[in-house]
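[1] Generate coordinates for the sequence data below:
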Amino acid sequence: MCSRVTKCIVLLFSGRPMIINTQLNQSSAFVAAWVGSTEGEGITDVLFGDAGFQGKLTFTWPSTVAQEPCNQNNGCTGTLFPYGYGMTPF
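    A predicted model of the protein is given here:
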């Protein structure tokens, strides 16, 4: 568990949106790394500063299980992250 004194980075490997509200609120930084690739080196490049963070969601990330499935066009409201949320390279 993270605390205010200890900085904590959460690295989530998943193949679908997960309900992450508690973990997101307790972490100093949160990285969602999509499974489906073998590019673990790419993740370490970003974490150690050799590459910049980038990526945008191609789906809407729900905030509760009751919202699933939650897609861009089905009127889902109150989501955790909207379709297209993310970062461009810096």
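[2] okay, CA-based contacts and neighbour counts for the rest of this
    OK.
[3] Now do the buried residues in the longest helix along the chain.
    Longest helix in the chain by number of residues (criterion: DSSP state H): helix 40-47. Residues of helix 40-47 classed as buried: I43 (neighbour count, 16 or more other C-alpha atoms under 10 Å).
[4] and for comparison, fold this next one:
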Amino acid sequence: MIVTEELDKWDGFVAAWLPGTEGAGVADVLFGDYNPTGKLSFSWPKNMNQFPINPEDDHLYKFGFGLSY
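    So this is what the prediction gives:
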């Protein structure tokens, strides 16, 4: 999923993929009932030219990037 151009238009971005039975946990984060923390387990590319992912590329978010609120 390439989101580089859209990010400046959004207040936040959550990639929940397929939460299944853990969807309630995603809802808790989105509604502010839980303070999320975490780190990316992969680098997030800026564009399709960065596939396959190469560690030397200038990614949108690098492996291990993370936030908490």
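[5] Need the TM-score from the superposition.
    With the length set by TM-score structural alignment, normalised by the length of structure 2, the two chains reach a TM-score of 0.81; 68 aligned residues with a C-alpha RMSD of 1.7 Å.
[6] against structure 2, where does the longest helix of structure 1 fall?
    Aligned using TM-score structural alignment, helix 40-47 of structure 1 spans residues 23-30 in structure 2.
[7] For structure 2, which segments count as strands?
    Secondary structure of structure 2 by DSSP state E: the strands cover 37-39, 66-68.
[8] mean per-residue distance, the first one to structure 1?
    Going back to what we said before, that points to strand 37-39 of structure 2. On superposition with structure 1, the mean distance recorded for strand 37-39 of structure 2 (mean C-alpha distance after the TM-score superposition for structure 1) is 1.4 Å.
[9] Output the contacting helices and strands for that strand.
    strand 66-68 (3 or more C-alpha pairs under 8 Å, 6 or more residues apart in numbering; DSSP states H and E).
[10] What residues does the residue most central in space within structure 1 make contact with?
    Nearest residue to the geometric centre of structure 1 (C-alpha atoms, centre = their mean): A32, 3.3 Å. When contacts are counted by C-alpha atoms under 8 Å, 6 or more residues apart in numbering, A32 of structure 1 touches 11-14.
[11] Can you flag which of those belong to helices?
    If you go by DSSP H, the contacts of A32 of structure 1 have nothing in helices.
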